[in-house]
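Engineer: Structure for the following, please:
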Amino acid sequence: MSDTELWYTLALLRVDGVGDVIAKKLISHLGSAQAVFEAPKTQLAAIDGVGTRLLKNLKNTAVFKEADNELNFIQNNNISYCFYNQANYPERLKHCPDGPVLLFGAGNLNLSNSKMISIVGTRQITNYGVDFCKKLIEELSPLNPIIVSGFAYGVDIVAHQAAMDCGLQTIGVLAHGLNQIYPKVHKKYMAKMEENGGFLTEFWSSSNPDKENFVRRNRIVAGISEATIVIESAEKGGSLITANMAIDYDREVFAVPGRITDKYSQGCNNLIKAQKANVLTSAADLVYVLNWDLQQKQKNIQKQLFVSLENDEQKIYDFLVKSGKEQLDSIALACNLPVFKISGTLINMELKGVIRPLPGKLFEAI
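Structural biologist: As a prediction, this is how the structure comes out:
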């Protein structure tokens, strides 16, 4: 996108009555944001959704001054940007009708990785949530996914930190412009975040972290990823809004179950009870539902001559060598291990290259 077209696009987004959906419709019909401003009224009026008021607003030249200011900010602060119909725009977000026309970025972003998951949850994360989040990301790290969250307190920042600790790219989706950070206490994480991914936002430098911006931000978190994971949530909360947005976008949703007496497990338990979310007890659950291929990763890992197996792993391996292909439930029954425990054990064994998954929840020894 040229600077000229970016300038016209910025101006179009500042026109009163033009949101992401209308902007895309106008650009689609006329070919560019510049063409929208240059088109005669008769041509604009023929487009569905364009009425007298919008025609008048499109002639308001004040929007070009605002576009000047934002373009100067972008150019003077090394801000990257991506347009909704260009190759560098997040692929899954292209299929969201209300996805942002423009996204602004800071850091070392690579949005081409297809394995992208969003992790959300309460700002009052418990020790249970912290431990689960860290373990989940550690187990997924051999598959090199991108971890997306909102850079807020609680689950968000734990997920970002865990991703960075595992050497994974992580993206913070912000509810304000890139000229500031919220919450301010998280400023200490910015440099490392930008080295290991960075930040995305649809908001301009003139935007503050207002309450309504967080709901808008959540649709990006939900739409950009293959799946949204809710670690912990009270009965009501922003993470549940994100989960429902992900459902509306036809994305997979996972929720971590907890005790019925735990306040910050109620939201997750309700999602599972309403069959809106898959139960998530380990990384193996996510890998299975998303059909991520562990074997491809194994090809890049030098096979060890002598693989060290834990007691439970050895028990499972011996059973599969003797029995051949078996389903997860059969393995759990034969080895006298609970299913929730065996799921994580199996993924570790896959990463060690001693077993492999097959269609139909089957596993076999290699």
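
Engineer: only C-alpha atoms for contact and neighbour calcs from this point on.
Structural biologist: Will do.

Engineer: So the most centrally placed residue in the chain, which state does it fall into?
Structural biologist: Nearest residue to the geometric centre of the chain (C-alpha atoms, centre = their mean): Ser118, 3.3 Å. Under DSSP: H, G, I helix; E, B strand; the rest coil, Ser118 falls in the strand class.

Engineer: Likewise for Ala234?
Structural biologist: Following three-state DSSP, we place Ala234 in the coil state.

Engineer: which ones are touching it?
Structural biologist: For Ala234, the contact set (C-alpha atoms under 8 Å, 6 or more residues apart in numbering) comprises Thr122, Lys263, Tyr264, Ser265, Gln266, Gly267, Cys268.

Engineer: Restricted to buried residues, select the residues you listed in PyMOL.
Structural biologist: Of the contacts of Ala234, the buried ones go into a single PyMOL selection, burial set by 16 or more other C-alpha atoms under 10 Å:
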select buried, resi 122+264+265+266+267+268
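
Engineer: My understanding was that the residue nearest to the centre of the chain contacts Val148; is that so?
Structural biologist: Yes - the criterion here is C-alpha atoms under 8 Å, and Ser118 meets it with Val148 at 4.4 Å.

Engineer: got the contact list for the closest residue to Gly258 other than its chain neighbours?
Structural biologist: Excluding its sequence neighbours, the residue lying closest to Gly258 (C-alpha to C-alpha, 6 or more residues apart in numbering) is Ser265, at 5.0 Å. Shown in contact with Ser265 (C-alpha under 8 Å, 6+ apart): Glu232, Ser233, Ala234, Glu235, Val256, Pro257, Gly258, Arg259.

Engineer: Following up with a second sequence; could you model it the same way so I can compare the two?
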Amino acid sequence: MTDQQLIYALALQHVPKIGATTAKKLINHCGSAEAVLKEKASTLLKIDGIGTITIQGLFDKIHLEEAEHELKFIRDNNIITHYYTEDTYPERLKHCIDGPIVLFQSGNINIKQQRIISIVGTRKITTSGVAFCEKLVETLAEFNPIIVSGFAYGTDITAQRAAVKHNLQTIGCLAHGLNQIYPKVHKKYVAEIENHGGFYTDFWSSDNFDRNNFLKRNRIIAGLSEATIVIESAEKGGSLVTADIANSYNREVFAVPGRTTDSQSIGCNNLIKFQKAHLLSNPLDVPYMLNWELEIDKKPAVQQQLFVELEPDEKIIYNFLKDNNREMLDVIAIKCKMPTYKIAGILLNMELKGLVRPLPGKLFEVI
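Structural biologist: Predicted coordinates:
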């Protein structure tokens, strides 16, 4: 991406009333961020869902001016940028409708690795919570996953330091620009995190520090990963928001249960009670449910119906699975270039036709 292209992408990202979802809609319609900012307002208003309030201030020159300032910060500090259509942009995050159009990175992240999990939880983690979190990372180390979290107090830093200890890659998703670190006491961990991964954020160096930023960044924590694990949580908390977002992305969610009298277990217990998360009592539950090591006994081949008529989209999915043996729902959606919700419905119809079968970890294979 050239500097000029990046400036226009940043300028579009800077417009207050245009979020990532709307920005992508405009870019897809016009062809590029630059084309959006050079298009006539009357043309943009013809796009479904775009109104005068949405594009209010879109053509203000301040956005390009601020984008140029941010580009200077990016270049001066060797910040890596990932545009949402580029190959370097995290694959799973590409499939999230509200994923940022520009993602900023510091460190040495290699996101191509497929096994990525998020570990979140309360900032007031208990001794038993710390013990479980550390045991979880230690147990999963042999599978070499990337550990994602928010670099905050409590659960986040426990999980990320455990990842470093076991020489795993770890990613901290920040709720502010890369010109600062919060909490400040965690500055001492920055170097080791960047040596074993790094940091992602979609916030600018000029963005004000705001508590609402933490809720916004949670979509990146959930979007990067195939599964989100909640170690401990009170009845309300940011980690529950992350779990809800992960569920909305059709990703797996796990929660560690606790005693009903423990305040820091109420959130996890509720996730399990309302079937929003798998009960996680043993670290090995994770690789089992995600099919990291599961060996499925070969069942006798099921005689397929002869001359089953396939719809065009069914043919695409069937041929993909036939060539790839078995694959995760999200990956099928990405490779077949269809939204997840549509893929899920088509796979159900194919299952009823006796063409595919579901496996643990949201995997599917041809029968």
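
Engineer: Assuming the best superposition, what's their TM-score?
Structural biologist: Remark: TM-score between the superposed chains equals 0.79 [TM-score structural alignment, normalised by the length of structure 1]; 297 aligned residues with a C-alpha RMSD of 1.5 Å.

Engineer: any chance of the contacts of Ser265 of structure 1 in JSON lines, with distance to Lys192 of structure 1 too?
Structural biologist: Below are these laid out as JSON lines (distance: C-alpha to C-alpha, whole Å):
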{"residue": "Glu232", "distance to Lys192 of structure 1": "25"}
{"residue": "Ser233", "distance to Lys192 of structure 1": "27"}
{"residue": "Ala234", "distance to Lys192 of structure 1": "30"}
{"residue": "Glu235", "distance to Lys192 of structure 1": "33"}
{"residue": "Val256", "distance to Lys192 of structure 1": "28"}
{"residue": "Pro257", "distance to Lys192 of structure 1": "31"}
{"residue": "Gly258", "distance to Lys192 of structure 1": "32"}
{"residue": "Arg259", "distance to Lys192 of structure 1": "35"}
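
Engineer: So which of those wins on neighbours?
Structural biologist: Among the contacts of Ser265 of structure 1, Glu232 has the most neighbours (other C-alpha atoms under 10 Å), with 34 neighbours.

Engineer: roughly how far apart are the residue mapped onto it from structure 2 and His186 of structure 2?
Structural biologist: Aligned by TM-score structural alignment, Glu232 of structure 1 pairs with Glu232 of structure 2. Separation of Glu232 of structure 2 from His186 of structure 2 (C-alpha to C-alpha, to the nearest Å): 21 Å.

Engineer: I'd say Cys30 of structure 2 and Lys40 touch.
Structural biologist: No - using C-alpha under 8 Å as the test, Cys30 of structure 2 is too far from Lys40 to be in contact (10.7 Å).

Engineer: which of the two has more neighbours?
Structural biologist: Cys30 (17 against 11).

Engineer: contacting residues around the more buried one?
Structural biologist: Val36, Glu39.

Engineer: that older thread, from the contacts of Ser265 of structure 1, which is closest to Val158 of structure 1?
Structural biologist: Val158 of structure 1 lies nearest to Glu232 out of the contacts of Ser265 of structure 1, by C-alpha to C-alpha, at 12.1 Å.

Engineer: tell me, how many neighbours does the closest residue to that closest one other than its chain neighbours end up with?
Structural biologist: Excluding the flanking residues, the one nearest Glu232 of structure 1 by C-alpha to C-alpha, 6+ apart is Gly121, at 5.0 Å. When neighbours are defined as other C-alpha under 10 Å, Gly121 of structure 1 has 32 of them.

Engineer: From Tyr128 of structure 1, how far off is Gly121 of structure 1?
Structural biologist: Counting by C-alpha to C-alpha - Gly121 of structure 1 and Tyr128 of structure 1 are separated by 13 Å.

Engineer: Am I right that Ile334 of structure 2 falls within a helix?
Structural biologist: Yes - per three-state DSSP, Ile334 of structure 2 lies within a helix segment.

Engineer: neighbours around the spatially closest residue to Pro183 of structure 2 that is not a sequence neighbour, how many?
Structural biologist: Nearest residue to Pro183 of structure 2 in three dimensions, chain neighbours excluded: Ala152, at 6.7 Å (C-alpha to C-alpha, 6+ apart). Residues contacting Ala152 of structure 2 under the criterion other C-alpha under 10 Å number 23.
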